[in-house]
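Trainee: sequence first, predicted model second:
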Amino acid sequence: MQAAARLCATTCPYCGVGCGVDAQLSTDAQGQKYLDGVHGTQNHPANYGRLCIKGSKLPETNGLQGRLLSPTIYGQPTSWQQAIDTAAQGFTQAIQKYGPDSVAIYVSGQLLTEDYYLANKLMKGYIGSANIDTNSRLCMSSAVAGYKRAFGADAMPCCYDDLEQTELLVLVGSNAAWTHPVLYQRMERARAINPALKLVVIDPRKTATAEQADLFLPIKAGTDVALFNGLLAYLAEHQGLDQAFIRQHTQGFAATLDCARDWTVAKVAQLCELDSRDIRLFYRWFCNSPSALSFFSMGVNQSSSGTDKVNAIINCHLASGKIGKPGSGPFSVTGQPNAMGGREVGGLATMLAAHLDIQSERDRQLLQQYWQSPAMVKAPGLPALQLFSQMAKGKIKALWIMGTNPMVSLPDRQLVAQALGQCELVVVSDAVANNDTLAFAHIALPACPWSEKDGTVTNSERRISRQRGFLVPAGQAKPDWQILCEFARAMGFSGFDYAHPSDIFAEYARLTGLANQGQRALDISGLAGLTQRQYEQLSPIQWPVNSHNPQGCKRLFSDGHFYTQSGRANFVPLTYQPPKQLTSEAFPWVLNSGRVRDQWHSMTRTGTAPELLQHQDRPWLAMHPEDAAVMGLQEGQLVKLRSKCSGEAQVMLQIKLESSQRRGELFAPMHWNQQFCSHGAIGALFAAVGDPLSFQPELKHAAVAVLPQHFSQYAILLCRNTLSAVQLNQLSQYWLRLPLAGGQCYLLAGKDRPDWQGMLSDWLGAEQGLGRSGQHTGYVALHGQALHWAWQISELPWPVLPSAWLQSMLDNDALDDTELSAWLRAQPPASFMQGRQVCSCFKVHEQAICQAINDGHNSVQKLGKYLGCGTGCGSCKPELAKLVSSQQPASASRLALETQAAIIFQEAI
């Protein structure tokens, strides 16, 4: 190995924060460059050198394992020419026979802006259909609809600096400590600099973020409109209105206030199930604070009334004049790296590129003339939910899915499977070889991942950054823009002869300034003349970038001008609407969904890094202990979940007792799927219902039933091989895969008693084996003195075995009798019983933290100095603070539970 060859400044491919990343490249013995390490870019204004744990583990998730490296047709390798020609022919034939609306493209917020632009140009200007939508529909389309309704444009008014300049920070439906930890670090720093800054967290769950709040409002799920209508009424009654701003810069206030007046504190408290004193305190803080920033995310957007929730928040900012000023505004933070870039170029079926209006004949003609295209859409296309619904009815004959996994991310998994199963042609371009969606692909096209593609992304504060490809594409993989160009040319279209992403960017940038004259918020015409070299060197910059803002623009609406016809912002009268998926006698539980700290979407990347599973290694169902006691459920017990739409789909999760959970409500993480768990894909439980304006699905409120599950035997299988889903389904009725370095750990549960040892011996082979039987059975198959595979079987549910111990078994080439005996007795050595890993950056476990607190290191800062925890990405700080604040550390109880479970398991021998 040689020393690092160079650093490449690029952008993180995960959430919408848009962190700058310095990729450290080294060269191997064959002269090939590889990613040797990453660091946060010190001068990038989004993160100033900070990275979360997912970003810091990019090298571990960037290997060739699991990559799709060549095109396939019906699973058989083929040439690019054949694959493209076959796909183009299928689309062409469908269009000729059924019309342009019989085909569709479903894209992703992980595409680069240049890719996104070409996909929309192809569909809307050449094929002539608006049936192109994006998984960002699931993320931020309610924010888009709310901004457009209020401001006349999809224009996010705030910037990250506002986090450090506000006097009141209100987080609504956002667990930023886990989902956007780099921004949460900025919030913490702001509070340290300004002790007067108040933090309010509004969320049905007491999340890691809520643990640090000055005021936590555990709102009843779905009632946000009532809460903010009540705030508007309070502002009017307590001299909290900015009358001059309302008079000069807004319209519709009187009608909006009339709708809100009835929402007294008492009425809000009753509906939202909140303490009236807490509501008054929140209202008083918002009313009296000179600045306020409302930071909202999926808990607001993913709702059947998501747009109304967004406008309820905006109404309060307009009424109080807290917008367009430092530290003030309604701040929508996105979940994907280029959700904002997709919005810019028309990534949704309901818009055109460059914020042109799909409903405007003038705008459609303007765009068609600019593109010199043969066809132009005349109406919006099918948003994601409707797209798959119409596909299930046979209306969509050909579909191209780019860089997303709708079988996991969309609601009503049964419907999605039906739609994909009967679509005549499904083309999937992705970087991975296997996911739940690729199982339905007729044609699979190998696309470049983050490290191999070049272009731009736009983060949540409208900041455009360069994502620079620094590795040669592996195998036959190609960047998405090249695949789109080849596909378009194979369909017989001209206008797709680009030599470099800079050419695409220049065309798009020019379009943003076309016939604009300040009429559209999005304008980056100031970047249209960049040479390729200047494009390569482009520094992060916030739009608009034009003659009026040549260096970009931090905040919008500072001058009180909005993008409506009148130039005034619109107040929106709102009435509370309950969620569409309501509980009943048959389905009495409310299910909420969301992310866990160290995982990303459907785990196609993060799931390959064992270290990212140390914090949360399995799917679970959070339930209040009192609810669990009523049902007779125990921590770790498997339960089955059903909903009205789930049909034959099976969802099984382990119970996790959380006193922070609201009674009658449940929470489950969204990430797990059939690549990692037989029954962990929770999308099956959510109905395909959405907001009538944004078409964003209601993914935060399902009505479900909970059914206890009992199995006759449970097994832990540790092996170097990866078993197929077919093999695992033969072994058990339930399985979970826990990836390790150089192997896998499987948790299995079954109601019958197959010959597990015989089946595993046939599949995996073994030179010699050691076993122990009884109520508990253990077995180790060896190659020499190294573990080849091993299992433990018991009638009791699985203990929580330390992953470090499992990894040590795989790493050790010469297991001694003590280590073999420990496995056969299911008794991890005491040195491994450290509890759950809390700090992923420095691998600090619960036991060490608890001991340090008892030894006097009783603050987050002291723990950081002593153990290092909390000094990396910082996302563990809320958990550290929770441990510190407890007289008996919260983790001690869980550690005791794990130890007790291991003892019980051992006593069964």
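Mentor: Received the coordinates, thanks. Numbering: from 1, shown residues only.

Trainee: going forward, measure contacts between C-alpha atoms and count neighbours the same way
Mentor: Fine.

Trainee: chain neighbours aside, what residue packs nearest to the residue nearest the centre of the chain?
Mentor: The centroid of the chain falls nearest to His601 when counting by CA atoms, centre = their mean (4.5 Å). Using CA to CA, 6 or more residues apart in numbering and skipping residues adjacent in sequence, the residue nearest His601 is His671, 5.4 Å away.

Trainee: for the one you found, what are its contacts?
Mentor: 408, 595, 599-603, 619, 681 (CA atoms under 8 Å, 6 or more residues apart in numbering).

Trainee: roughly how far apart are it and Ser602?
Mentor: When distance is defined by CA to CA, to the nearest Å, His671 is 5 Å away from Ser602.

Trainee: spit out the residues that contact the two alike.
Mentor: Val408.

Trainee: what about Ala254, how many neighbours?
Mentor: 11 (other CA atoms under 10 Å).

Trainee: so how far is Arg247 from it?
Mentor: Following CA to CA, the distance that separates Ala254 from Arg247 is 11 Å.

Trainee: before we move on, what about Ser659?
Mentor: 47 Å.

Trainee: okay, the two: which has more neighbours?
Mentor: Taking other CA under 10 Å, Ser659 and Arg247 do not tie; Ser659 has more neighbours (15 against 12).

Trainee: quick check: chain neighbours aside, which residue is closest to the more buried one?
Mentor: Once flanking residues are discounted, Ser659 sits nearest to His624: 5.1 Å by CA to CA, 6+ apart.

Trainee: my guess is that neighbour contacts Phe667, does it?
Mentor: No - counting by CA atoms under 8 Å, His624 stays clear of Phe667, with 10.0 Å between them.

Trainee: quick check: neighbours shared by those two?
Mentor: With CA under 8 Å, 6+ apart as the test, His624 and Phe667 both reach Gln661.

Trainee: give me the more crowded residue out of these two.
Mentor: Higher neighbour count among His624 and Phe667: Phe667, with 22 against 19, using other CA under 10 Å.

Trainee: what is the burial count for Leu318?
Mentor: 25.

Trainee: what sits up against whichever strand or helix holds it?
Mentor: Using DSSP states H and E, Leu318 maps to helix 306-320. Applying CA under 8 Å, 6+ apart, the external contacts of helix 306-320 come out as 142-143, 145-147, 149-150, 224-225, 228-229, 231-232, 235, 240-243, 245-246, 250, 253, 287, 294, 300-301, 323, 328-330, 569, 571-572, 574, 691, 693-694, 696.

Trainee: equivalent analysis for stretch 413-426, please.
Mentor: The contact list for stretch 413-426, computed with CA under 8 Å, 6+ apart, reads 87, 90, 388-394, 396-401, 406-407, 410, 440-443, 646-647, 649, 683-685.

Trainee: in addition, the following structure is provided for comparison:
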Amino acid sequence: MKTTCPYCGVGCGVEIKAPDQLVSGDLQHPANFGRLCVKGSALGETLSHEGRLLWPQIHGERVSMDEALDHVAQGLRDIIDKHGPQAVAFYGSGQLLTEDYYTANKLMKGFIGAANIDTNSRLCMASAVVGYKRAFGADAVPCCYEDIEQADMVVLVGSNAAWAHPVAWQRLVQAKTDRPEMQLVVIDPRRTASCDIADLHLALQPGSDSALFAGLLNWLNENEAVDETMLPHLANVETTLEACKAWDLATVAVACQLSEHAILSFWQRFAAQPRVLTLWCMGINQSQTGSDNNNAIINAHLLSGKIGYAGAGPFSLTGQPNAMGGREVGGLANQLAAHMGFSAVEVDRVSRFWNSPHVARQPGLTAVNLFNAINRGEVKAVWIMGTNPAVSMPEGNRVAQALARCELVVVSEVSARSDTADLADVLLPAQGWGEKNGTVTNSERRISRQRSFIAPAGEAKPDWWLLAQVAQRLGYTEAFAWQHPSEIFAEHAALSGFENHGRRAFDISALAHITREQYDQLAPVQWPLNDRAPTGTARLFADRRFFHVDGKARLLPPAIPVKTLTSSHYPLLMNTGRIRDQWHTMTRTGNVPRLMQHYDEPFVALHPHDAAAHGLSQGDLTRVQSALGWWSGRVVIDSGLMRGQLFIPMHWTRQFSAQANVDGLVAAHCCPDSGQPALKQTAVRLQPLRPAWQGWLFLPEVITPQPVLYWSRAPQQGAQRYVLAGEAQAADWLMQLPTMQELQWQQARAGQQLHMLGWRNGRLMCAFYAAPWLPEIDHGFVARAFTETPSSPQQRHVLLGGRPALGESQGRTICSCFGVGEVAIRRAIEQGCDSPAALGAALKCGTNCGSCIPELKNLLATLRVAQ
């Protein structure tokens, strides 16, 4: 069975082999040609029903599916009748399939009659959408992944692709290996894993990207690096170039806090190479000038003519598996459907196609405004689908408070518990990966199939089915009478071509009459896909014809960078982002032990000087505080950061840690053009956390440890492992947990260290190791004891020590694909392995997804210095 990975926007093909559901990369899929990252490789480990929402609930009580759907429909009807359609909203996700998205959009905008449907794609791709639409007249990514191999130079901006898009990154690594003359420029305030093979790294001031690219445009113009043949195809050239004159080399150097030499080196390389591909992601988009940042990059490609042919172009990398599909159907509040907006002509067209007189006539509430409206009581019902806004939205605590007071909160989810699901009035069990059947569109406009290959968990249903059932209960039976997702897809394809005539970029009308059998066999294909391009389209704008009415592309004047102000009270600048092995708010990856090995608790990365200035060392606990709240986690020293800056990953939630929701610290400042929040720059301060004791707690079940200063949970094979920090006596704290008094205890004290094992009927039920510092134990050894119970007194005594009698701990996991730890890697280096290739031959590390190779290189360099 061939399907598609549900993680990032690379859209890798996956092959499932029965009967054991073994996961491997699809060798024929054009996005990955068999490669998978560690998250994709571990997909088979996410198919358990553990933690799944298995049946509908109303106010925490199990009900029948009919009762739940009746309750939702009646609640929506009552609110609409009393307050009007604007009092209702939907909030979707790039995790939804296109068919789900289409159904939600059609119901809200077409029949309820309000445009209040937005999506978590607002948090990652909205600024790219605005940038493309302003420049090209359409939300049309012009490039494809093949351009990575074809480029003479790749510019990576605001993206740690090595961790966030590992398979696309490996294509780049392989291309540079095959053609060492290929150049890579990384533009990022942090020195990340993506700098590993860079020819030039520009560690610019956060938020100054638009200045750098405005300066590039000015420099291209002043140094005869303009493609004169492109000028007839461009509008607004003179105005834009005049505005860019202010950004000379010296001014840009001050704004970006870079040397003039480094900036000039980048500009000269850009001009000299005929095939330049610029890849960017959240560092560009999640900004108060996010839309303008996008246009600053696109400007440079348009004026230099580096667009429309192999190896060249501006290429935004989508963060989610179907962020592009959501954009196609109108999943954003400022879109209507099929790349149409809210002009009278477009509203009339969609109204006739859907045969509905109630089509929304103006844009709806974008994400931040939507939750603000809920908080004010203006939106009284919200249906949240496959996402966790109480964690992922800026000012997350306020979002949670808004949901808590909302009249009707419906959540369709796969997880029984999430920060958002805990606030729901109605929970609807949605199908997850492996159960769902539909399509997704990746970063390069490629539509791929997600196919179902396992039976749904419990009473889980497709999101489109749940929506259609509610629509029918609201009286819209005929418009939502589909029996199979292929029928929805065919309708979506027909709408894309309806009265299009080549004026809209998104057109898959060649699939408007697709049968169920053809849908089941649909191979990955890139749009446009119509009579003029019956087999799809790899690249756009080869003819230099764009989608504005006059056929020209637009240059736009640059923005003035917005600098986040620090102060004596909040002297540091916080950046947020992803780590290698986790995904969004961890509802899927957080339950896979293998994916919790690389970083298993929330952390803050600090420059060594900043750590020392605050009295912090590697592994210490600290609190990070902004004007909106505080966060707690462990210190990681990172010399790749600039002084005065810190980095915290976005993933941890209240399900996994006590106070680690980092977006709760971020103010809801947005790009005024896209409504995308600026999640990358927040002024904060540090406060060391000095507990009386720290420890490890292993239990067979999930609990919420209280009261402690700090806790974080990570699943292990056989047990749940908690890292803790507290103020009271450790033993007293442990014994107040439920059921602890019922156990038979074995304990050992050595100085200030306390080790305790709790038994019931010869079975291990609790393991606890505490000291004024964090004890060193072998986590895997202890966790296995919950399924392989030690039988002899000697074995139990060894377990009480927390380490096996023979052997040693593997240390921190470096290679998650093969579970290779730092201890083994260091030993192999000491025994003569002198390169990542040699380590891969000896230990297999780095030979699958390759994401750990930068860390292998760092270990090699560190040990060479030590020797």
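Mentor: Perfect, thanks for sending it. In this text, all values refer to a predicted model and were calculated from it rather than measured experimentally.

Trainee: about what we covered before: three-state assignment of the residue nearest to His601 of structure 1?
Mentor: Here His671 of structure 1 is coil, with the state taken from DSSP: H, G, I helix; E, B strand; the rest coil.

Trainee: and the strands in the stretch 651-800 of structure 1?
Mentor: Along the stretch 651-800 of structure 1, the stretches classed as strands by DSSP state E, counting those that start in this stretch are 651-657, 665-669, 702-708, 713-719, 734-740, 743-750, 768-772, 777-783, 786-794.

Trainee: list the buried residues of stretch 762-774 of structure 1.
Mentor: 764, 766, 771-772 (16 or more other CA atoms under 10 Å).

Trainee: turn the residues you listed into TSV, including distance to Trp805 of structure 1.
Mentor: Converted to TSV, the buried residues of stretch 762-774 of structure 1 look like this (distance: CA to CA, whole Å):
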residue	distance to Trp805 of structure 1
Leu764	22
Ala766	22
Gly771	19
Arg772	20
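
Trainee: from the residues you listed, pick the one nearest Gln851 of structure 1.
Mentor: Using CA to CA, Arg772 comes nearest to Gln851 of structure 1 of the buried residues of stretch 762-774 of structure 1, at 35.6 Å.

Trainee: counterpart of the closest one in structure 2?
Mentor: In structure 2, Arg772 of structure 1 lines up with Arg749, judged by TM-score structural alignment.

Trainee: from Arg405 of structure 2, how far out is the residue nearest to its match when sequence neighbours are not counted?
Mentor: Leaving out its chain neighbours, the residue that sits closest to Arg749 of structure 2 by CA to CA, 6+ apart is His755, at 6.4 Å. Shown here: His755 of structure 2 relative to Arg405 of structure 2, a distance of 45 Å by CA to CA.

Trainee: out of these two, which sits in the busier spot?
Mentor: Between His755 of structure 2 and Arg405, His755 has the larger neighbour count (other CA under 10 Å), namely 22 against 15.

Trainee: tell me if I'm right that Leu665 of structure 2 and Ile648 touch.
Mentor: No - between Leu665 of structure 2 and Ile648 there is no contact under CA under 8 Å: 11.0 Å.

Trainee: quick one, strands of the stretch 301-450 of structure 2?
Mentor: Counting by DSSP E, counting those that start in this stretch, the stretch 301-450 of structure 2 has these strands, from start to end: 313-316, 381-385, 408-413, 426-429, 438-441, 446-450.

Trainee: where in structure 1 does the second one fall?
Mentor: Here strand 381-385 of structure 2 aligns to structure 1 at residues 398-402, judged by TM-score structural alignment.

Trainee: one more: the first one?
Mentor: Residue correspondence for strand 313-316 of structure 2 in structure 1, counting by TM-score structural alignment: residues 329-332.

Trainee: how big's the offset between that stretch and structure 2?
Mentor: When structure 2 is superposed, stretch 329-332 of structure 1 averages 0.5 Å from its matched positions, counting by mean CA distance after the TM-score superposition for structure 1.

Trainee: what's that stretch in contact with?
Mentor: Contacts for stretch 329-332 of structure 1 (CA under 8 Å, 6+ apart): 140, 143, 156-158, 292-297, 313-314, 317, 322-323, 460.

Trainee: can we see that at 7 Å?
Mentor: 143, 156-158, 292-297, 313-314, 317, 322-323 (CA atoms under 7 Å, 6 or more residues apart in numbering).

Trainee: which two among those residues are spaced furthest apart?
Mentor: Greatest spatial distance in those: Ser297 and Lys322, 19.1 Å, computed using CA to CA.

Trainee: quick one: stretch 304-324 of structure 1 to chain centroid distance?
Mentor: In this view, stretch 304-324 of structure 1 has its centroid 24 Å away from the chain centroid, taken as CA atoms, centre = their mean, to the nearest Å.

Trainee: wait, what's in contact with the spatially closest residue to Cys5 of structure 2 that is not a sequence neighbour?
Mentor: Nearest residue to Cys5 of structure 2 in three dimensions, chain neighbours excluded: Cys12, at 5.5 Å (CA to CA, 6+ apart). Residues near Cys12 of structure 2 by CA under 7 Å, 6+ apart: 4-5, 31-32.

Trainee: what separates Thr78 of structure 1 from Pro59 of structure 1, distance-wise?
Mentor: Here the criterion is CA to CA. By it, Thr78 of structure 1 lies 30 Å from Pro59 of structure 1.

Trainee: next one: Phe562 of structure 1
Mentor: Distance from Phe562 of structure 1 to Pro59 of structure 1, counting by CA to CA: 44 Å.

Trainee: who has more neighbours, the two?
Mentor: Each of Phe562 of structure 1 and Pro59 has its neighbours counted (other CA under 10 Å); Phe562 has more, 24 against 17.

Trainee: in structure 2, what sits opposite the more buried one in the alignment?
Mentor: Aligned partner of Phe562 of structure 1 by TM-score structural alignment: Phe546.

Trainee: what's the neighbour count on the aligned residue in structure 1 for Gln74 of structure 2?
Mentor: Residue correspondence, TM-score structural alignment: Gln74 of structure 2 in this structure matches Gln89 in structure 1. Residues near Gln89 of structure 1, counting by other CA under 10 Å, number 15.

Trainee: which residue packs closest to Gln89 of structure 1, ignoring adjacent ones?
Mentor: Nearest residue to Gln89 of structure 1, sequence neighbours excluded (CA to CA, 6+ apart): Met491, at 7.2 Å.

Trainee: Thr4 of structure 2 now?
Mentor: Gly13 (4.6 Å).

Trainee: and the counterpart of the one you found in structure 1, how far from Pro59 of structure 1?
Mentor: Per TM-score structural alignment, the equivalent position to Gly13 of structure 2 in structure 1 is Gly20. Distance, Gly20 of structure 1 to Pro59 of structure 1, by CA to CA: 15 Å.

Trainee: good, we can wrap up now.
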